[in-house]
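[1] sharing a model that was predicted from the sequence below.
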Amino acid sequence: MFPEFEIVRRQRPVTIAVESSTFSRPAANAAIEAACDGPVSLSLTSGGDVLTGSYDGRRVWLEVTTGSRRTSHASRRHGRVGRGVGRGVGRFALTLTGTMLTALTYEGGAWVARARVDLTEVGIEPRDESWLAGLTAGHEGSAEDVRSGAFGQLGLRDIRVVTYADGSPFREEDGTLLLTATSAGPGFFPTAHTSVWALDPVTYDLVHRGALYFRRDGLVYGDHATHLVRDGDEWLVTTSTWGGFKAPDKTDPGKPWSPVGVTIGRSRADLTRGEHVLDSTPLALPTDGLMSVGVWDPHVLRRDDEWLVGYVSARKYFDFHTVLASGPSLDALSLRAARTDRTATEGTTLVPLGGTVVVGASDGRDNPRRVRARYPIFDLDLNEVAELRSAYVTNLPWPTLIPVGDEWLHVAFDGTPHGGRLPGYGTHGEVVISRSV
């Protein structure tokens, strides 16, 4: 059904501050970084709230001032900078990603998170647009070569090709392909956001083009695992609400938590460049009889007069499987099929092929033994009909398949972290591009 693939390129475009001429931030996604040869402090300020990251040559810590209250936040285990050959600090950074404030040092050829605090725990809601409207950046001490703007990424994952509504790849006039990706932040999923990238199908070079944020429930979120679709003269955007996700607390079942869902937005602006905040509303994805606690990874395609939507449904966090729905419109969908024999399968992807549509997915290593670490290909009733023969790297790489002439590209990602041990899970991954042979 599909040819065999071999890896042709690995890359990881790590960027802390995406420098811009103005610091105005549309979302809680900001960074300031500087070269330093001595003590330095970097700050983000809005009204009476002052967020400061400091480095004195040995230690890193954060201070948060809100009104008359000041709190200090340091990591006993990670706050002291390493010593030795090649371990000197070349740059220092302060980032705001969602509600997380993080201070990082650049040492040994990599960024390392040294201190962090969740601002909602000290009474600040940085996703509020009125708070963001007053946000400024500053610095003191030995700061040189200062850069400020949006936070970029520690890694990329959840990569999808931008498509037309019929599922064919959206290409620019010179043949450039466009991708959406989850730009990993220094922590779990709420620190990430959706980014847009240009992919050269010959050199495989990736170039950052912009970012998408989502307005819902009165706040602006860095939601991700997004599909961007050109539908007539407008863009259709479906995304997963990971920006506000809070997992259930196993030790305190009564503690409030927030599930993941899927939202949809539309725009006539050029979403392929620059930063955009989109109004989004819930997309009702059917889970009849599935005992679902959440859905994510939307992928949409229109065939004739029917919409198809592939997604993931979770029985619990994290036990999840592939689902397919269909209907005459995106607000009139019904459940078509579900692969409930899986427990760790996601990245549901609709691929036009030979006059029909097939469904790709990623069987993670936490599945039953017979369906681990592989890319199944299903028909529209989710009967498995083939297996994609391409490298299955770490974590849960997706089957993002792109036709290029008579050949195919497979754009995946792995689970390699970046940023040290403090952020924990969520700083992956490296982009892995394969080509058919």
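    Great, that's in hand.
[2] C-alpha from now on. contacts and neighbour counts both.
    OK.
[3] state the distance from the nearest residue to Asp279 once chain neighbours are set aside to Thr322.
    Distances taken as CA to CA, 6 or more residues apart in numbering place Arg215 nearest to Asp279, at 4.8 Å, with adjacent residues excluded. Distance of Arg215 to Thr322, given as CA to CA, to the nearest Å: 27 Å.
[4] looking at the two, which has the bigger crowd around it?
    Thr322 (31 against 20; other CA atoms under 10 Å).
[5] tell me the SS of the more buried one?
    Secondary structure state of Thr322, per DSSP: H, G, I helix; E, B strand; the rest coil, is strand.
[6] isn't it right up against Thr343?
    No: taking contacts as CA atoms under 8 Å, Thr322 lies outside contact range of Thr343: 9.3 Å.
[7] and Val393, that one's in a strand?
    No: counting by three-state DSSP, Val393 falls outside a strand, being coil.
[8] my read: it touches Phe413, true?
    Yes: contact criterion CA under 8 Å: Val393 and Phe413 qualify, at 7.4 Å.
[9] which one of those two has more residues nearby?
    Per other CA under 10 Å, whichever of Val393 and Phe413 has more neighbours is Phe413, with 28 against 17.
[10] would you quantify the distance from that one to Arg421?
    For Phe413, the distance to Arg421 equals 20 Å [CA to CA].
[11] and Ile433, by the same measure?
    Ile433 is 27 Å from Arg421, by CA to CA.
[12] more neighbours: which of these two?
    Neighbour totals were compared for Ile433 and Arg421, and Ile433 leads with 20 against 16 (other CA under 10 Å).
[13] so who does that one touch?
    7-10, 204, 409-412 (CA atoms under 8 Å, 6 or more residues apart in numbering).
[14] show me which of the residues you listed are buried.
    Burial of the contacts of Ile433 was assessed by neighbour count (16 or more other CA atoms under 10 Å); the buried members are 7, 10, 204, 409-412.
[15] so how far is Gly261 from the residue in the chain sticking out farthest from the centre?
    Within the chain, Ser68 marks the point farthest from the mean C-alpha position, 35.7 Å out by CA atoms, centre = their mean. Distance of Ser68 to Gly261, given as CA to CA: 38 Å.
[16] so Ser313 sits against Trp296, correct?
    Yes: contact criterion CA under 8 Å: Ser313 and Trp296 qualify, at 6.8 Å.
[17] got another one to weigh against that:
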Amino acid sequence: MSLLTTRFEVVARHRPVDLVLPGELPTAPYLAVTGEGPLTIAGPDVEITAGYDGHAWLTVDTGGRRPTRHRSRRHGRAKARVDALGLALTGTQATVLTREADRWVARGRVDLEGRVDTRDEDWLAGVGTSGGTAGAFGQLGLRDLRLVTRADGSPYRLGRVLLLTATSAGPGFFATAHTSVWSLDPDTLEIAHRGDLFFRRPDKPGVYGDHATHLVRDDEAGRWLVATSGWGDFDKRRPVQVLLASSTADLSTGAHVLDTEVLALPTDGLTSVAVWDPHLVRTDDGWLVGYVSASRYFRFHPVLAGGPSLDELRLLGADPARRACEGTTLHRDPASGAWQVLASDRSGEYPVYDLALSPVGRLSAPYPSNIPWPTVVPVDGGWLMVAFNGSGYGGRLTGYGTHGDVVIMHSTAG
């Protein structure tokens, strides 16, 4: 069944919210503690404490300087009874949250940049918590969902169960998020958390929560390939690059910190300040890589490159006329065997291209808010499509970045 002749309808929605994933603290600056308070995250020469006394507060003591106290006048007071307190460290940001009517709300935050290097692995090795239940930070929402595949583009399955990577949204903008791995049961349509992926950079020390990731099982080489986008320290003054990691460990489960190198993606003839959203497929002729190029932040469009190896890629096509089009995804049409490129445009459509990035049609599927990626997978003679929306979580302080709900669609019978 060709995607171009398929209609989709929404069949399930999920919003997994977990401030803490109980277990060992990760060797990455994405951790949290919950309890009645006060709550503390402490490492060498720094102590971060959160509390609530009718107004949420944070204190930061970095040893060599006078402790500072932080309270948000606009957001610090709860609107309902507080039944729990949370303290999260996500990247360089510490956030205090209150649980009100079974919903977490961010009530204060402080950026630790310049006071302590929270990404330093020696510092992370000495981090501990007190005051409650601690573990890795989970997520306030999921976005950028992408199917875990084999190198030939086919789904990687555990029996019938599918795997997905996602961006686990933190309590703020892009640098508070990280990559996670999830299972999707095609029969019940339930999703479950399986692991988290963090990254080292080739040009600077530390551990980063880079995301918008594609996880690929390369059976031929006996390894996993991980292509991710360098959002973990986003700054408009620096270009976002696509990073590539490989590992023989089982990346389908557990927490992992991976070494990366820059995946050089061609932008010949394009005005480009950044690239992101990688998707990799190995064909009989070599590799195809779909991605996004931005002419400026945030104006971006789909691009496709190919070559005999990932070190020898050339530009095959681009659609620079698009102004907000991402989630570039390679798809093999089951009827013709031809490769196509799927994308998502903020105008409310999912364009479909050939390998020259010439349009050949569009998907007939509901379009949630934001820019939901077109992640499709064949199931029992039909199709599942996994997308997301732009609905936020955590109150007004978190702002853009906490989206979204997971939106699952199925092909219709008619």
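    Sure, I can see it. On a predicted model such as this, the values are computed, not experimentally measured, just so you know.
[18] returning to what we had before: now do the residue nearest to Asp279 of structure 1 against Val161 of structure 1, distance only.
    From Arg215 of structure 1 to Val161 of structure 1 the distance is 23 Å (CA to CA).
[19] please enumerate the helices of structure 1.
    In structure 1, the helices defined using DSSP state H lie at 129-133.
[20] spatially central residue in it, please.
    Thr182 (2.0 Å).
[21] map that one onto structure 2.
    Using TM-score structural alignment as the criterion, Thr182 of structure 1 maps onto Thr167 of structure 2.
[22] ok, Thr238 of structure 1 next?
    For Thr238 of structure 1, the residue aligned by TM-score structural alignment is Ala227.
[23] OK, contacts around that match?
    213-215, 242-245, 278-280 are the contacts of Ala227 of structure 2 under CA under 8 Å, 6+ apart.
[24] which of those residues sits closest to Leu3 of structure 2?
    His279 (18.5 Å; CA to CA).
[25] the closest one maps to what in structure 1?
    By TM-score structural alignment, His279 of structure 2 lines up with His299.
[26] what's the neighbour count on that match?
    Neighbour tally, His299 of structure 1, other CA under 10 Å: 26.
[27] can you tell me which residues contact the closest residue to it other than its chain neighbours?
    Nearest residue to His299 of structure 1 in three dimensions, chain neighbours excluded: Gly310, at 5.1 Å (CA to CA, 6+ apart). With CA under 8 Å, 6+ apart as the criterion, the residues that contact Gly310 of structure 1 are 297-300, 322-325, 348-350, 359.
[28] mind doing that once more with 6 Å?
    Each residue near Gly310 of structure 1 by CA atoms under 6 Å, 6 or more residues apart in numbering is listed here: 298-299, 323-324, 348.
[29] farthest pair in these?
    His299 and Val323 (10.7 Å).
[30] related to what we said a few turns ago, the residue nearest to His299 of structure 1 matches what in structure 2?
    Looks like Gly310 of structure 1 aligns to Gly290 there (TM-score structural alignment).
[31] tell me how far its match lies from Arg322 of structure 2.
    15 Å.
[32] repeat for Leu89 of structure 2
    36 Å.
[33] between these two, tell me which one has more neighbours.
    Comparing Leu89 of structure 2 with Arg322 by other CA under 10 Å, the one with more neighbours is Leu89, at 27 against 15.
[34] for the aligned partner of the more buried one in structure 1, give its distance to Gly243 of structure 1.
    Aligned by TM-score structural alignment, Leu89 of structure 2 pairs with Leu96 of structure 1. Using CA to CA, Leu96 of structure 1 is found at 13 Å from Gly243 of structure 1.
[35] got it, and Pro423 of structure 1?
    16 Å.
[36] who has more neighbours, the two?
    Gly243 (24 against 21).
[37] dump the residue contacts of that one.
    Counting by CA under 6 Å, 6+ apart, Gly243 of structure 1 touches 190, 221-223.
[38] can I get those in JSON lines with neighbour count and distance to Arg59 of structure 1?
    What follows is these, written out as JSON lines (neighbours: other CA atoms under 10 Å; distance: CA to CA, whole Å):
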{"residue": "Pro190", "neighbour count": "24", "distance to Arg59 of structure 1": "27"}
{"residue": "Tyr221", "neighbour count": "31", "distance to Arg59 of structure 1": "32"}
{"residue": "Gly222", "neighbour count": "30", "distance to Arg59 of structure 1": "30"}
{"residue": "Asp223", "neighbour count": "29", "distance to Arg59 of structure 1": "33"}
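[39] was I right about the residue nearest to the centre of structure 1 contacting Arg157?
    Yes: judged on CA atoms under 6 Å, Thr182 of structure 1 makes contact with Arg157 at a distance of 5.2 Å.
[40] state the distance from Thr239 of structure 1 to His227 of structure 1.
    For Thr239 of structure 1, the distance to His227 of structure 1 - CA to CA - is 6 Å.
[41] try Leu290 of structure 1
    For Leu290 of structure 1, the distance to His227 of structure 1 - CA to CA - is 24 Å.
[42] more crowded one of those two?
    Just comparing Leu290 of structure 1 and His227: by other CA under 10 Å the higher neighbour count belongs to His227, 25 against 13.
[43] show me what contacts the aligned partner of that one in structure 2?
    Aligned by TM-score structural alignment, His227 of structure 1 pairs with His214 of structure 2. His214 of structure 2 makes contact with 226-227, 279, according to CA under 6 Å, 6+ apart.
[44] for Leu401 of structure 1, which non-adjacent residue is closest in space?
    Residue nearest to Leu401 of structure 1 in three dimensions, not counting chain neighbours: His410, with 4.7 Å by CA to CA, 6+ apart.
[45] contacting residues around that neighbour?
    Taking CA under 6 Å, 6+ apart, we find His410 of structure 1 in contact with 400-401, 433-434.
[46] show me where the stretch 301-437 of structure 1 has strands.
    306-316, 319-327, 334-338, 345-353, 356-363, 375-378, 384-388, 400-404, 407-413, 431-436 (DSSP state E, counting those that start in this stretch).
[47] tell me which stretches of the stretch 101-250 of structure 2 form strands.
    Under DSSP E, counting those that start in this stretch, the stretch 101-250 of structure 2 gives strands at 103-111, 128-130, 133-139, 142-147, 149-150, 157-158, 161-168, 178-184, 191-200, 207-208, 211-218, 223-229, 242-247.
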